[in-house]
Structure formats: C-alpha cells, structure tokens
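> No letters, just coordinates:
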C-alpha cells in the first residue's frame, strides 16, 4: 500500500521488523497506529524480571514508537488496547499509574483483555495505541 508510511524504531524495533516481517507503526492520514509494545528494553529486546520495570518499558516503547513515526508521543494517544497475563490489583494499579502519568490532560479510551500468554514467555503485557497526529506535523 504505497500511500501508507511504515516505521520501525532503531535497535529492537528494526530487529523485529527484519526477523518477523512487521512494522512497529503505520501512518494513516492523521493517525498513527502502533503495533503492540511489550516491556522489552528498546535497545536489547530483553524483558526485565521486575513487573514495574516491564510496564515502564512498555510506556517508553510506545513513546519511542510514536515519535519515530512523526508523532509527539503519548499526548496524542486517544485509544489504548491492553493485553495482560496478570490481572492482579497490583499489576493493573501500576499500569494505571503509568497511564495517568503518560496522559495527564485527557483520558483515552481503553480496552483491556486478559490473555493466556503473549509472544514471549517472560512477557506480562502488550500495549497497542492509536494516536491522532494533525497532518501539519510534516510527515
């Protein structure tokens, strides 16, 4: 589809693009649609053992992904899809803490789904977002 622009952020994003034949984000007019971002380290791809660090990494990866596609980051996110293997109050509470910090000025729509597993055995969450990016951003 030649009218669409596809993006993969450096390091682990590019590795996934080459190994798995998918992009991290696509620009569709005034929107950026992001592939699910897990809590891996954006450079190494390693998933931390600490659940809070994993959640923090997922939020950073969403931000990196949006910016690599010409967006400004979390401030433009209007839709969040969350896939988790852990529905404990502590895990979801930590996710919500980071969501409030990432988008303090609005409340995006959110769909959350508990899944049996994700693409990696160590992964506990995957965050997929949609962002509105006015065409005037020059991308």
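All right, it came through fine. Here the structure is a predicted model, which is why all the values come from computation and not from measurement.
> From now on I want contacts and neighbour counts done on CA atoms only, so please keep to that.
Noted.
> longest helix of this protein?
The longest helix of the chain (DSSP state H) is helix 51-68.
> Check it against this one:
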C-alpha cells in the first residue's frame, strides 16, 4: 500500500509532489535542494553549503520514513556544473562511509529555484 511521507523538518514541496512515498519496504524520496525548512528560504551560495543543506534535508525525509543513510540503495545527483563534482562528492562521501549506494551524477541546464545541486534517493528497509 502506498503511504505518503511528510515532515516539517524538510522543505515543503515546491510543486505537486510528495517529499517521499513508501511502498512496501521501499522509500522513494523526491529530489532535495538547498531550502532551509525553518524559513523556506532558498540558498544559492557556495556549492559546499548547498550540498550540506541537501543532505540534511534528505536525512529529515529518511527519518520521517523510519530510515537513515544506511538504507539508501540508489542516489541520483543533478548538478548544473560538472566543475562542482569534486566538492559535491566530498560532502556526499561523508554520509556513506561503508557500502555506499549505487549512484548516477548528471549535469543539467538548470534546477528549481536557481540552485546548483539536487539529490534524490531510493531507500530500502
């Protein structure tokens, strides 16, 4: 049975989608961007801070779904500039010390709200 996951500890959806949807033992998380969930303000500054904010938002959604980073089996990273790859990777790696998930990284022309990184995850209980 499909269950919508929502938490006030992650940004509100900026469109017609859920923060995450749980189906059986899987948690399908929508992409997170650098929005502060407390103020709903978008941060478009340095890529390191953007990525840190994204990872905190992912953590909040995972927690709401009863999971954590060790449950993630696949991630997709969208970045607007491949020159930012090393910095994004540096922050991302801090969350996956052992057995990192499968991953794709895609350069895109633009992302919502003018941010430079968006990350979506798929987790399994």
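Okay, I see it. Everything numeric in this text was worked out from a predicted model, so none of it was measured.
> hang on, the earlier thing: what's the helix or strand that the longest helix of structure 1 is followed by aligned against in structure 2?
The helix or strand immediately downstream of helix 51-68 of structure 1 is strand 77-84, counting by DSSP states H and E. The alignment of strand 77-84 of structure 1 onto structure 2 (TM-score structural alignment) spans residues 72-79.
> mean shift between the matching stretch and structure 1?
Overlaying structure 1 shows stretch 72-79 of structure 2 at a mean distance of 0.7 Å from the equivalent residues (mean Cα distance after the TM-score superposition for structure 1).
> Trace residue 95 of structure 1 over to structure 2, please.
Mapped onto structure 2 by TM-score structural alignment, residue 95 of structure 1 lines up with residue 88.
> If you could redo that for residue 50 of structure 1, that was the one I meant.
Match for residue 50 of structure 1 (TM-score structural alignment): residue 46.
> Over to residue 24 of structure 1?
So residue 24 of structure 1 corresponds to residue 19, using TM-score structural alignment.
> Regarding the residue nearest to that match when sequence neighbours are not counted, what is its secondary structure?
Nearest non-adjacent residue to residue 19 of structure 2, counting by Cα to Cα, 6 or more residues apart in numbering: residue 30, 5.4 Å away. With DSSP: H, G, I helix; E, B strand; the rest coil as the basis, residue 30 of structure 2 sits in strand.
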